[in-house]
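# Turn this into a model:
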Amino acid sequence: MEQQEIRYRKGDTIELIITDHAEKDKCFGKTAEGMGVMVSGILAPGDRVSAQVYKVKQRYLEARAIEVLEASPDRVEPVCPVFGSCGGCKWMHVSYEAQLRYKYKKVTDSLAHIGGFENPEVLPVLAAPDALHYRNKVEFSCSNMRYLLQAEIDSDALAKPKSFALGFHAPGNFEKVLDLDTCYLAKECMNTVLNVVRDFALERGLAPYAAKAHEGYLRNLALRYSERYDQLMVNIVTSWHDAALMQALKERLEAALPEQRMTIVNNVTTRRNTVATGEQEYVISGEGYVTERLGDLDFRISANSFFQTNTRQAETLYDQIIAVGGITPEDTVYDLYCGTGTITLYLARHCKQAIGIEVVESAVRDAQMNAELNGLSNTVFFQADLKNFHAMQEALAPYAKPRIIVTDPPRAGMHPKALDTMLKLQPERIVYVSCNPDNLARDGKEIAARGYRMSSAQPVDMFPQTNHIETVACFERVE
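Below is the predicted model:
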């Protein structure tokens, strides 16, 4: 007798086993009958869950998890009491060993399924030495709309003022902010500053920024920490400058952290956004920047400079670029999307000449300053649009052709025209540094089609407790 096909409807409650992670913070699973389901919720592969169907597609269902009936062996108790409400961490509910497995699988699957690489040579993920408190940069937002936790809503008792919050935006909500006492990815001194600034603001009645009305004084609190030199930068972003108020806050911060080397700046912005940068900057105390060390190089980091957020793993990442690239003292190396020059300068110690190319003019100036700071004379930085091959060719004419090109594009990957420009330069090796395995696979497929083979892919975990993974992939030209 032929088995009757099961028909699913919107609103049905189903039971399934979670088998894998999917895109946009969802997981994938299958019902006992073999129907694929995309499930939203805080889940892990191996969980047996009940879920409610909210969309029926021809080949799969979309559902929301209701209850975990049987927990995955990968699960652990999150250390953060607001995990799940805060969008900063996605995987704090699973062990770090499991996180590394998931990330390895993501890189391998992307290269195989999107890139078409058969049995890609993916090396074991290089784990971070610190799974918590590893971030050297944290940006907190201030809002007049505090995101209420479910426990508060259920009890109808407010633990904190409803009209003030300093913390992170709730997932998918750009108006409301989850008020935090502690971020478990931030350095301990950063959490001290967070609480001092909140207490000070509440005591003084400082108006938090209201995004809709474009009103309010306190907008953001952006913190940077130098691991090697134990320096802390406190950047208070406000709608206007109040010198007396900043002086009072400075004294409060110095009293709370008497042994901490600290610089305090006040960025002022009138823009209609919630970005932690300003049109004007006032240095309240200290030098107005911190200095960080990678390898034997110093980098000056101002409030709005880009710098890798995990200092210790940044060194690991850059060492891998040198290792997989096989860089020698006779090489000329190009660094595409060089930003403020951290990779270029790191490479310069190992090659004859390192040339950094960047489209943002201010980043090029920072890169040149960092080269001078470290006394490096074998680096060149210039502003150019990688999408314009002829302009690039003209700018690069005075320099030797590169044996190796390093490319570290933004999360979206390389623009097709920029990719074409790179391939027309015909280096022997391309070292592709990626923070998005899908786009690495997409661009890698085109690189392979143009006469290169992928010799290795080395994942580096820069961001424990999250689903992000960096990969250093090496492509060698096939003669």
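# going forward, measure contacts between C-alpha atoms and count neighbours the same way
OK.
# check which helix or strand covers Met233.
Counting by DSSP states H and E, the element that carries Met233 is strand 231-238.
# Same question for Lys55.
Element membership for Lys55, per DSSP H and E: strand 48-56.
# Check which helices and strands that strand sits against.
The contact analysis (3 or more Cα pairs under 8 Å, 6 or more residues apart in numbering; DSSP states H and E) places strand 48-56 against strand 13-21, strand 60-70.
# As JSON lines, those with distance to Phe463 and mean neighbour count would be great.
Output for those, formatted as JSON lines (distance: least, Cα to Cα, whole Å; neighbours: other Cα atoms under 10 Å):
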{"stretch": "strand 13-21", "distance to Phe463": "17", "mean neighbour count": "20"}
{"stretch": "strand 60-70", "distance to Phe463": "26", "mean neighbour count": "18"}
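# Between the ones you listed, which one is closest to Pro124.
Among these, the nearest to Pro124 by Cα to Cα is strand 13-21 (18.9 Å).
# contacting residues around stretch 200-211?
With contacts defined as Cα atoms under 8 Å, 6 or more residues apart in numbering, stretch 200-211 is touched by 142-145, 164-165, 175, 215-219, 249, 272-274.
# let's see this one next to it:
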Amino acid sequence: MHCSYFAAAQCRSCTLMGQPYAEQLAGKQRHADLALGRPEGLQWLPPVASPESGFRNKAKLVVGGDAHEPTLGILDADGRGVDLRLCGLYTPGLRAAFPVLAEFVARAAIAPYSVPQRTGELKYLLVTESPDGELMLRLVLRSQESVARIRKHLPWLRSALPRLAVVSVNLHPEHKATVEGEREIVLTEQQTLRMRLGGVDLHLRPQSFFQTNTGVAAALYRQAAAWVAEKSPASVWDLYCGVGGFALHVAEPEREVVGIETSVEAVASARLSAEEAGLGRVTFEAGDATAFALAAERVPDLVVVNPPRRGLGEDLSRWLEESSARHVVYSSCHAGSLARDLALMPSLRPRQAQVLDMFPQTAHYEVLTLLERA
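The predicted structure follows:
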């Protein structure tokens, strides 16, 4: 894949840009194999490849420039906006929306936030596209100063982008290196973006997390569901469940499934999906995964874990090691933290694993591992 932004040194986020894709994928497989220490008895399934371009379903666009000619992309070293709206990683649907969103910013006269001067209002545009082509737009603002103008011009925006389903404002008043604040104001009647994957409808609320590569995410859930079906557990926990992707994909009429997630927004989304699907034995609770496990009176037959980059940590890893759970399906976005956790769970042996290339053109990837108690 060729990228003019990378070639011109305007953006170097894609550290593997220019490397043949087959080499990228083989390198990730080697890295995962070495990181896990090549344990005896581990079978690697063929890695899941991604399209080299057009795969990102979510755009996190820093807004720069001025209200008349905003830039959508990143900031340079001096805090000036660098426009990246033609970035080839985004889906065609997202790329088609960017010029309309830039015009909307100008129409509503929303001043981009200046990091060096700490003035202005609009920090980010966060745009997500569903598998059906619907869009969710979030405007991250410093204050409510421009909300009335956004509401005024919203009918024009929805006319220009007919697939725009959800629009919200996120208030982030602090000057911090974080993307969003705590308060969200939804401006549309529809409050969730429907993400249809493998026959399962997931609902995405504005502050919920979802994988950025829809096709590879579908493959991730399919493989996890296949392993769970093979082991046929009567009960499953999905820890760090997000909007319920794993839990809903492994649900069966006679199987008890419990999902745990700290985000109240994500739990509300997961509950809505379970209710719509008529899954009465699938429940979701808001809480800390480690605290939930340590306080539980019963242990499930199988545990699915999908922790953040830092991994499970010592407490939850040791709980899993000492528990009676027969199997663990571990989805990891960092092979190093996965290896550290595995070292704390010696009786849970890796039997099968698969690299899934969620992030082409970068060194990042997902690795899914089936653990079985020795």
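# ok, back up a step: pick out whichever of the contacts of stretch 200-211 of the first structure sits closest to Lys352 of the first structure.
Thr274 (43.3 Å).
# I'd guess that closest one is in a strand, am I close?
No. Thr274 of the first structure is assigned coil when assessed by DSSP: H, G, I helix; E, B strand; the rest coil, not a strand.
# Strands of the stretch 351-479 of the first structure, start to end?
With DSSP state E, counting those that start in this stretch, the ranges of strands along the stretch 351-479 of the first structure come out as 353-358, 379-383, 404-407, 429-434, 452-460, 470-477.
# Counting by contacts, list what the second one packs against.
Secondary structure elements in contact with strand 379-383 of the first structure, counted by 3+ Cα pairs under 8 Å, 6+ apart, are helix 342-348, strand 353-358, helix 361-373.
# go again using 10 Å as the cut-off
strand 332-336, helix 342-348, strand 353-358, helix 361-373, helix 389-396 (3 or more Cα pairs under 10 Å, 6 or more residues apart in numbering; DSSP states H and E).
# and the gap between the aligned partner of Asp296 of the first structure in the second structure and Met358 of the second structure?
Superposed on the second structure with TM-score structural alignment, Asp296 of the first structure falls opposite Gly199. Relative to Met358 of the second structure, Gly199 of the second structure is positioned 20 Å away (Cα to Cα, to the nearest Å).
# More neighbours: those two, which one.
Met358 (26 against 8; other Cα atoms under 10 Å).
# residues touching the more buried one, list them.
Each residue near Met358 of the second structure by Cα atoms under 10 Å, 6 or more residues apart in numbering is listed here: 48-51, 55-56, 211-217, 220, 333, 364-367.
# One more pass at 6 Å, please.
Contacts for Met358 of the second structure (Cα atoms under 6 Å, 6 or more residues apart in numbering) come out as 213, 216, 365.
# and which of those residues is nearest Gln43 of the second structure?
Nearest to Gln43 of the second structure among these, with distances taken as Cα to Cα, is Tyr365, at 18.2 Å.
# Could you give the number of residues near that closest one?
Count around Tyr365 of the second structure with other Cα under 10 Å applied: 19.
# Alignment lookup: it to the first structure.
By TM-score structural alignment, Tyr365 of the second structure lines up with Ile469.
# residue contacts, that match?
Counting by Cα under 6 Å, 6+ apart, Ile469 of the first structure makes contact with 435, 461.
# cutoff 10 Å now
100, 102-104, 106-107, 125, 434-437, 459-463.
# that older thread, would CSV of the strands of the stretch 351-479 of the first structure with mean neighbour count and distance to Val56 of the first structure be doable?
Shown next, in CSV, are these (neighbours: other Cα atoms under 10 Å; distance: least, Cα to Cα, whole Å):
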stretch, mean neighbour count, distance to Val56 of the first structure
strand 353-358, 26, 46
strand 379-383, 22, 50
strand 404-407, 26, 42
strand 429-434, 25, 35
strand 452-460, 22, 36
strand 470-477, 23, 35
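# possible to save those strands as CSV with distance to Asn266 of the first structure?
CSV is the format used below for the strands of the stretch 351-479 of the first structure (distance: least, Cα to Cα, whole Å):
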stretch, distance to Asn266 of the first structure
strand 353-358, 28
strand 379-383, 29
strand 404-407, 34
strand 429-434, 33
strand 452-460, 35
strand 470-477, 33
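# Out of those strands, flag the one nearest Ile327 of the first structure.
Across the strands of the stretch 351-479 of the first structure, closest to Ile327 of the first structure is strand 404-407 (Cα to Cα), at 7.6 Å.
# Tell me the helices and strands packed up against that closest one.
Using 3+ Cα pairs under 10 Å, 6+ apart: strand 404-407 of the first structure touches helix 311-325, strand 332-336, helix 342-348, strand 353-358, helix 416-424, strand 429-434, strand 470-477.
# ok now the longest one, how far from the chain's centre?
Read that as helix 311-325 of the first structure. 17 Å (Cα atoms, centre = their mean, to the nearest Å).
# measure Val257 of the second structure to Ala219 of the second structure for me?
21 Å.
# can you list contacts of stretch 106-118 of the first structure?
With Cα under 10 Å, 6+ apart, stretch 106-118 of the first structure has contacts from 20-22, 100, 102-103, 105, 119-123, 125, 436-446, 448, 453-454, 457-459, 467-471.
# and if we set it to 6 Å?
437-438, 441-442, 445.
# how about Trp44 of the second structure, what's its partner in the first structure?
Superposed on the first structure with TM-score structural alignment, Trp44 of the second structure falls opposite Val122.
# And Ala247 of the second structure, by the same measure?
Aligned by TM-score structural alignment, Ala247 of the second structure pairs with Thr344 of the first structure.
# picking that back up, quick check, nearest of the contacts of Ile469 of the first structure to Val478 of the first structure?
Of all the contacts of Ile469 of the first structure, Val478 of the first structure sits closest to Ser434, with 22.2 Å by Cα to Cα.
# After alignment, which residue of the second structure pairs with that closest one?
With TM-score structural alignment as the criterion, Ser434 of the first structure lines up with Ser332 in the second structure.
# Ok, Glu215 of the first structure next?
With TM-score structural alignment as the criterion, Glu215 of the first structure pairs with Thr119.
# What residue, apart from its backbone neighbours, is nearest its match spatially?
Counting by Cα to Cα, 6 or more residues apart in numbering, Thr119 of the second structure lies nearest to Tyr113, which is 5.6 Å off, once chain neighbours are set aside.
# re the thing from before, around the match of Trp44 of the second structure, how many other residues sit close by?
By other Cα under 10 Å, neighbour count at Val122 of the first structure equals 19.
# before we move on, what about Ala397 of the first structure?
When neighbours are counted by other Cα under 10 Å, Ala397 of the first structure comes out with 9.
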